[in-house]
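> Predicted structure and sequence below. I'll ask about it afterward.
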Amino acid sequence: MKVDTRKRLAALREKMKASGTGLVAIAPGSHMDWLLGFHPHPDERPCLLLVGLDKETFLMPVLNAEGSREETDISFFTWADADGPHAALAAALDEIGARGVDKVALDETMRADFALLLLDALPGARHAFTAETLGALRMRKDAGEFARLKMNAGIADRAMQKAFAAIRPGMTETGLAAVVKEHFASEGATPSFWIVGAGGNGAFPHHQTGGRTLEEGDAVVIDIGGRKDGFPSDITRMAVVGRPPEGYGQIHTIVEKAVQAALQAAKPGVLAREVDAAARRVIADAGYGEYFVHRTGHGMGIDGHEPPYITATSETVLEEGMVFSIEPGIYLPGRFGIRLEEIVILREDGPEILSTLPRDLHVAQV
């Protein structure tokens, strides 16, 4: 993934100044990918990108140095297994003038031993996570990020259509999942997840796809995603095998209205919890509030789940360029579940849906 590292470092430093953060420490993972376009092999050896207000450098295991040098011209302070990382870390902090910082932002995904190593080297420094700095930047997608997310959404749409075409009585949940995975692979994407929940299994939001046989009258939750060019997809649609089960149409309509309410509520300047409330209100008013058991959505970018989270308590102010899911659901134990999911990017006038696939129920002929 090609990125403009200098531009992103400059934007990060603006956020650091605004939040009073003197150092941002980033471990190998998606934060580093966003900033540099790569990350070294992650293992138990401390490896940190240290970004100060004026300079940046790496604490880098010797083992990874040669390969990483091909990806970046940022300076390294290397350490070998025989010596340990402490001296190299001290030298790296001195190099970027970060020894006396008042506040350090830690990559929330880094290993606890990496974090403790750094905090021990910065006695007295306050620590936070990246919500005010790198995390805030990642929530707003640029045109290149949007293009890759849109491309992946198209692949997922076509994988879902393949699943619809394949559904028949007698096949298993895993058999239908195999059709999805095969399609992702056919377009050069790596399958990431494949939830297929038939009948009562659909009432478990994160059902583990298994050997249950699809039967006539089953409602089937299909929640799938893949990854290509460093970005993911995520979509949920509903299908039935022949005639829908009793009461299905009413519940599907309620969930669809909840999706529409959330889409209407999602505007720049609105709190994320207000979008959750809009969807939840529709379902609660219809008498099914206790059966909507999860948040309304999650952000999506390099990671399939990342901020902003569309929850009942989120104080995140939605901004233009944020990408997140809207996916309310109703789950009736022992009967069926219904979830409809869209990924949207927030534009000036509201959300743009990445998928082009209707949310209508697909009825498989038997």
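Structure received.

> contacts, neighbours, all on C-alpha from now
OK.

> what's the closest non-adjacent residue to Glu187?
Excluding the flanking residues, the one nearest Glu187 by CA to CA, 6 or more residues apart in numbering is Ile155, at 7.1 Å.

> Included below, for side-by-side comparison, is a second structure:
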Amino acid sequence: MDVSTRVDRLREEMRRQEIGLALILGHENMFYYSNYKAIIYSRQIIITVDEKRVSAIVPGLEEDHAKAHATVDQVLVYYEHPEKVAQGGSYQYFLDGMLAELPKGARVGVELGAIPMGMALYIQNQGFTLCDIGTFIQHERYIKSAEEIAMMEKAGDLVSKAMAASLEQVRPGVTEMDMDQFGNALIMEETPRLYPGATLDIFVMSPGGLARTNMPHVFSNTRKYQENEIVLHSRQVGLDGYRAEIERTFFLGKPSDKQREVFRVMTEAQQTMLDGIRPGMTAGEADALGRRVIQKAGLGEYSNHRCGHGIGLGLHEEPYLRFDNDLVLEEGMSFSIEPGIYIPELGGFRHSDTVILTKGGSRKITQCKRELEELIF
């Protein structure tokens, strides 16, 4: 991705807020401004931006990775082995140097939701003022560029194929983890063929049965699927950082009449949102498209989460489609549309598809069977 325009816009915001130095610490935001997808455990990594340069402060074990992939002006490396520790043994070695270039009392931009408390106090105790840039970055990420959308479309194609592969092989007696692996195997085969050298992220869960499908987020385990039960299969694929999501509820054997009715309400709610979401409405109004269908059926109390969320670099990201969000939606925003219904004696029901908002509505970038009779195995 060309990150130079993003950096230019960040610098404009820094000038507006009179910020002398910006520290980017959230891993998705680091990638957004540098193309550097860091693996972060216990060692601090920072992307810094000032008026003259963009820098990556990294530990020694990330040196080659950062120099090969980070779109920055300089890579500053701190070491934790005696042969090179004199060149800097902590990220603070380089941070101190940058702070020393600022006048006392200068403003330092940080993501308030990402900066460690210790680092925040360390900077403040030296007389600098912290200012939030996280909200600005969040808003920048709302609207996807043509290049970002193209990558999400590729992820959408992969995740749709993986969903189809899993559904083709499901049967009583396979485990939830088997279900995950059916689609994962296709992704692992297709990605190097279609996108050699690409990075890949996979998130998947496949709970089965009344109790486990009622948990909207639960990891797959070794439980075997039984005859005549409900399954909720959820997938995300990230290709070079950009994600798409698809989810399907299906049945092994004949669903009960009550399950058929709840499934009908769920799919009607999702289709109403897919048909109706568009730029100019608020996020709360988009949520209401699906929620009203569920409430009209008398099932509102069983729909216990928002009806959709932003998706892109993050599995879940702003904007969130929830009842009290007054944000006005814009062309180029991307969402997972996923109204859900969870009834203890019947199971959990949720379909999800990824859409890009267009000038007159939305375009779905995930495709798979969705009607009840297609999803009885």
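Thanks, I have it. The model shown is predicted, which means the values in this text are computed figures rather than measured ones.

> What TM-score do the two superposed chains give?
Overlay of the two chains. TM-score (TM-score structural alignment, normalised by the length of the first structure): 0.87; 360 aligned residues with a CA RMSD of 2.7 Å.

> rewinding a little: for the residue nearest to Glu187 of the first structure, give its distance to Glu342 of the first structure.
Per CA to CA, to the nearest Å, Ile155 of the first structure is found 14 Å from Glu342 of the first structure.

> And Arg335 of the first structure, by the same measure?
24 Å.

> and the two? which has more neighbours close in?
Glu342 (25 against 18; other CA atoms under 10 Å).

> how close does the more buried one get to Val259 of the first structure?
From Glu342 of the first structure to Val259 of the first structure the distance is 8 Å (CA to CA).

> shared neighbours of the two, anything?
326-327 (CA atoms under 8 Å, 6 or more residues apart in numbering).

> Arg6 of the second structure matches what in the first structure?
Using TM-score structural alignment, the partner of Arg6 of the second structure in the first structure is Arg8.

> correction: Asn214 of the second structure
Checking TM-score structural alignment: Asn214 of the second structure goes with Ala203.

> count of neighbours near that match?
24.

> same thing with Ala165 of the first structure?
14.

> does it sit in a helix, a strand or a coil?
What DSSP: H, G, I helix; E, B strand; the rest coil gives for Ala165 of the first structure is helix.

> how close does it sit to Arg158 of the first structure?
Separation of Ala165 of the first structure from Arg158 of the first structure (CA to CA) stands at 11 Å.

> can you give me the helices for the second structure?
4-17, 27-34, 63-69, 91-100, 117-124, 134-142, 146-169, 176-194, 210-213, 257-276, 283-296 (DSSP state H).

> Now render these as TSV, adding distance to Val75 of the second structure.
Output for the helices of the second structure, formatted as TSV (distance: least, CA to CA, whole Å):
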stretch	distance to Val75 of the second structure
helix 4-17	16
helix 27-34	11
helix 63-69	7
helix 91-100	11
helix 117-124	20
helix 134-142	22
helix 146-169	25
helix 176-194	29
helix 210-213	46
helix 257-276	44
helix 283-296	40
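
> Which one, of the ones you listed, ends up nearest to Met333 of the second structure?
The closest of the helices of the second structure to Met333 of the second structure is helix 134-142. By CA to CA, the value is 5.7 Å.

> tell me the angle that closest one makes with helix 4-17.
150 degrees (axes from the mean of the first three to the mean of the last three CA atoms, to 10 degrees).

> Buried residues in helix 134-142 of the second structure, which are they?
Within helix 134-142 of the second structure, the residues scored as buried using 16 or more other CA atoms under 10 Å are 134, 137, 141-142.

> one step back: out of the helices of the second structure, nearest to Phe377 of the second structure?
helix 146-169 (8.7 Å).

> what's that closest one packed up against?
helix 176-194, strand 229-239, strand 242-252 (3 or more CA pairs under 8 Å, 6 or more residues apart in numbering; DSSP states H and E).

> average distance between it and the first structure?
Using mean CA distance after the TM-score superposition for the first structure, helix 146-169 of the second structure ends up 1.3 Å from its aligned counterpart in the first structure, as a mean over the superposed pairs.

> so where is that helix in the first structure?
Using TM-score structural alignment, the residues of the first structure aligned to helix 146-169 of the second structure are 143-166.

> For that stretch, which residues meet the burial criterion?
145-146, 148-164.

> which residues touch it?
Contacts of stretch 143-166 of the first structure with the rest of the structure, by CA under 8 Å, 6+ apart, involve 176-177, 179-181, 183-184, 187, 222, 224-229, 231-235, 237, 239, 301, 345, 354-357, 362, 364.

> Mind checking which of those are buried?
Looking at the contacts of stretch 143-166 of the first structure with 16+ other CA under 10 Å, the buried ones turn out to be 176-177, 179-181, 183-184, 222, 224-228, 231-235, 237, 239, 301, 345, 354-355, 357, 362, 364.
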